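S.K.: Quick check, what structure comes out for this input:
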Amino acid sequence: MRDWARELGFSQIGVAGVDLSTAEPGLLAWLANGFHGEMEYMAAHGVRRARPAELVPGTTSVITARMDYLPGNTPEGWQAIEFERLERPQEAIVSLYARGRDYHKVLRNRLQKLSERIAEAIGPFGHRVFTDSAPVLEVELGARSGQGWRGRHTLVLDRAGGSMFFLGEIYVDFALPATEPVGDHCGRCTACIDVCPTNAIVAPYRLDARRCISYLTIEHAGSIPEELRPLMGNRIYGCDDCQLVCPWNKFAGRSALPDFDAREGLVGQSLVALFGWSEEEFLRYTEGSPIRRIGHERWLRNIAVAMGNALRKGEDAGIRAALQARAGHPSAVVREHVEWALRQSGGAAVPSSPRPTGDAPNS
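M.R.: Alright, predicted model coming up:
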């Protein structure tokens, strides 16, 4: 099975059992704290996320699969290169995982092919494929099946592959021997907690999604809290900071697939250029991309925030003109963020971001 998985572009597979009962208290506490924000689907499924056999009746084992997503041509020192982008306020930053093809489609298709290969070998069996597409505790399953350990930023970390990978699962109705989990190798390092721009990692292994830039730019539908906007910098879709700073990511693997190669126009592009996309252009340029799911309105909202942050760093006639051109946008959300951005000229102070407290681990 490992050879088949590698042929399909997976870097590692593992097997977990279906008893995740020890994860239920943490999940319930995380939800009770409201750390899931507006992601109501997480609350709607409750503890079913920790009960694979209830989610898919008959499930006996879970096959987990890991797929690296750094493009094959990623140079050495890529972490420093990405940090340097954050120092260019007029440049738009899209999270590394979102610069290529939508990973949901890539993993789902290849997990299904892996299922078919297994069926050819053992005969028909009941299964269901998941990749960030249902109430599944992916990190928990990944850690239990030996894909790595849960880092303090709540993501799975592997000594030989860092954390720049996607996880997917195949729920199956036959028993497989579980693979062994690995130990924690974070030591005393707190780099991921210290670097978080919005202090979303409220404590080791505890993430308040409501403060996370990835959540704010992707999952959050309405107005972004004003106190968090200056902390977002030029990040317009997602945030990689906690992974960029992680020492283990110097070992991050490169993808064997061209699907995750960066699309032209999503790297090194100016905020003004992307803010100028019409809705038709947005849909055309993001076809087959995970970015399309946020829609044109959120796209403009996110870029408006980044443009306001750029104006805080210094006056820019091009950015100001682009914002003024959108001042009468039909969307109240876009108009409000544009108005905020235009008020940021003159080096407005960036508000402090006191570290919030919390007592529930990330799900």
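S.K.: contacts and neighbour counts: CA atoms only from here.
M.R.: Noted.
S.K.: and residue 44, how many neighbours?
M.R.: 11 (other CA atoms under 10 Å).
S.K.: try residue 240
M.R.: Neighbour count of residue 240, defined by other CA under 10 Å: 21.
S.K.: In three-state terms, label residue 139 for me.
M.R.: Under DSSP: H, G, I helix; E, B strand; the rest coil, residue 139 falls in the helix class.
S.K.: just residue 329 next, same as before
M.R.: Classified using three-state DSSP, residue 329 is coil.
S.K.: how about the residue lying closest to it once chain neighbours are set aside, secondary structure?
M.R.: Spatial nearest neighbour of residue 329, chain neighbours left out: residue 335 (5.8 Å); criterion: CA to CA, 6 or more residues apart in numbering. When classified by three-state DSSP, residue 335 comes out as helix.
S.K.: Who are the contact partners of residue 335?
M.R.: 326, 327, 328, 329 (CA atoms under 8 Å, 6 or more residues apart in numbering).
S.K.: List the residues that contact the residue nearest to residue 101 when sequence neighbours are not counted.
M.R.: Leaving aside its sequence neighbours, residue 101 sits nearest to residue 289 (CA to CA, 6+ apart; 4.9 Å). Going by CA under 8 Å, 6+ apart, residue 289 touches 98, 99, 100, 101, 102.
S.K.: To compare against the first, here's the next sequence to fold:
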Amino acid sequence: MLAAQAAPERLRTFIEQEARATGFDVVGFTTPDAAPAAPARLAHFLEEGRHGTMAWMEETAMRRAHPRTLWPDVRSIIMLGMNYGPDEDPLELLEEKDRAAISVYARNRDYHDVIKGRLKQIAGKLAARAGEDVKVFVDTAPVMEKPLAEAAGIGWQGKHTNLVSREIGSWLFLGSIFTTAEIPPDKTETDHCGSCRACLDICPTDAFPAPYQLDARRCISYLTIEHKGPIPHEFRAKMGNRIYGCDDCLAVCPWNKFAQEASEAKLQAREDLKEPRLTDLLALDDAGFRAFFSGSPIKRIGRDRFIRNVLIAAGNAEDPALIASCKRLLEDASPLVRGVAVWALSQLLSEQAFRDLAEKRRAVEADREVRSEWDYALGTETVDE
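M.R.: Model prediction:
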């Protein structure tokens, strides 16, 4: 028998020490069957179509709902969390309309890469010490991390459906280590939201049909990141200057005020992503976009969808200085970009100036959807939302 096969309690202590040394702020332990209500909640979410165009959620539903389907040999699940709370209130940036609001989590390196690297360090030491198999997962894998984190005692799923910690609030990156080792589990955390509705009431697009339920199709994070086509008209003005994600429901969580000091390994935001100017972002071509967002999660959505989001922010900015940049994008190679440039200009120009521009530009536009944007803005056609 391997001498390295430590007793379960000593193994727990070892993992906790390694987790903190590696940069994680919280760690908890659970079993694969510790979140029995999660599959039904996932099924309801999918049946209601609230996942929008995220077809991968349907395709991986079975593996996502049942960890043993993902890996039959798993006996214990280690859930780890990293505090990424901002140094300032991200909601203040929403008032600076010539600036772009990027979700706090996306202001530095792609956290998937960072966390996976740290998980592998811990998992490797666990495997060597216990003589057991391990697998690591970040949220790109079909793992229901938030219910499992709740079962592991790290926090609870708040009314905004995100995990809330009494020690860190709503700002947590999550990762997991599956293992064949038997490790004593923690007690499930209880719900401490009480009667608070702050996260529900602040949502700009009413994306919560009920407490603890999210309709992704109305969520700005989904619309700016996952949604591939034009943003439905009903949400454009409500997006304000949010160009990648939305932090509103996280930022108002009262539990944030109890957040402990983050570890020194916390990711620090890039200064140029804290409040970038819309004019600078609108100037990015594909090469410039890829270079500027190298190593960033933002790079994954591609330049055209990103510029789509920035143009909506420009349309909401009420700043005539943005008109020239938006006009230039009427010539863009992407119909997606040209279409939303039409909308942005309809918000920035006077009615007569916009009609004069439409008389010149609509006739030479070959794409049906872009022409439809012109017609919608002129009030001559209804766009299918």
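S.K.: Tell me how the two chains score on TM-score.
M.R.: Comparison of the two superposed chains (TM-score structural alignment, normalised by the length of structure 1) gives a TM-score of 0.89, and 336 aligned residues with a CA RMSD of 1.5 Å.
S.K.: rewinding a little: drop anything exposed from the contacts of residue 335 of structure 1.
M.R.: The neighbour-count test (16 or more other CA atoms under 10 Å) marks 326, 327 as buried among the contacts of residue 335 of structure 1.
S.K.: out of the contacts of residue 335 of structure 1, who's nearest residue 188 of structure 1?
M.R.: residue 326 (47.4 Å; CA to CA).
S.K.: ok, the corresponding residue of structure 2 for that closest one to residue 341 of structure 2 distance?
M.R.: Matched by TM-score structural alignment, residue 326 of structure 1 corresponds to residue 329 in structure 2. Residue 329 of structure 2 is 6 Å from residue 341 of structure 2, where distance means CA to CA, to the nearest Å.
S.K.: Just tell me the aligned range of stretch 155-166 of structure 2 in structure 1.
M.R.: Counting by TM-score structural alignment, stretch 155-166 of structure 2 corresponds to residues 148-159.
S.K.: Confirm for me that residue 102 of structure 1 is in contact with residue 292.
M.R.: No - between residue 102 of structure 1 and residue 292 there is no contact under CA atoms under 8 Å: 9.2 Å.
S.K.: Quick check on those two: which one has the bigger neighbour count.
M.R.: A count of neighbours by other CA under 10 Å puts residue 102 above the other of residue 102 of structure 1 and residue 292, at 20 against 16.
S.K.: what residues are up against the more buried one?
M.R.: Applying CA under 8 Å, 6+ apart, we find residue 102 of structure 1 in contact with 288, 289, 290.
S.K.: Same question for residue 209 of structure 1.
M.R.: 35, 36, 37, 200, 215.
S.K.: How about residue 184 of structure 2, nearest residue that isn't a chain neighbour?
M.R.: residue 8 (6.6 Å).
S.K.: residues near that neighbour, how many?
M.R.: Around residue 8 of structure 2 there are 14 residues (other CA under 10 Å).
S.K.: and the gap between it and residue 182 of structure 2?
M.R.: Using CA to CA, residue 8 of structure 2 is found at 7 Å from residue 182 of structure 2.
S.K.: ditto for residue 239 of structure 2
M.R.: Residue 239 of structure 2 is 47 Å from residue 182 of structure 2, by CA to CA.
S.K.: Looking at those two, which is more packed in?
M.R.: Taking other CA under 10 Å, residue 239 of structure 2 and residue 182 do not tie; residue 239 has more neighbours (25 against 18).
S.K.: ok, whatever residue of structure 1 lines up with the more buried one - contacts?
M.R.: Applying TM-score structural alignment, one finds that residue 239 of structure 2 aligns to residue 232 in structure 1. Going by CA under 8 Å, 6+ apart, residue 232 of structure 1 touches 197, 198, 213, 305, 306.
S.K.: Please name the nearest non-neighbouring residue to the residue mapped onto residue 177 of structure 2 from structure 1.
M.R.: The equivalent of residue 177 of structure 2 in structure 1 is residue 170 (alignment by TM-score structural alignment). Computed as CA to CA, 6+ apart, the closest residue to residue 170 of structure 1 that is not its neighbour in sequence is residue 129, at 4.6 Å.
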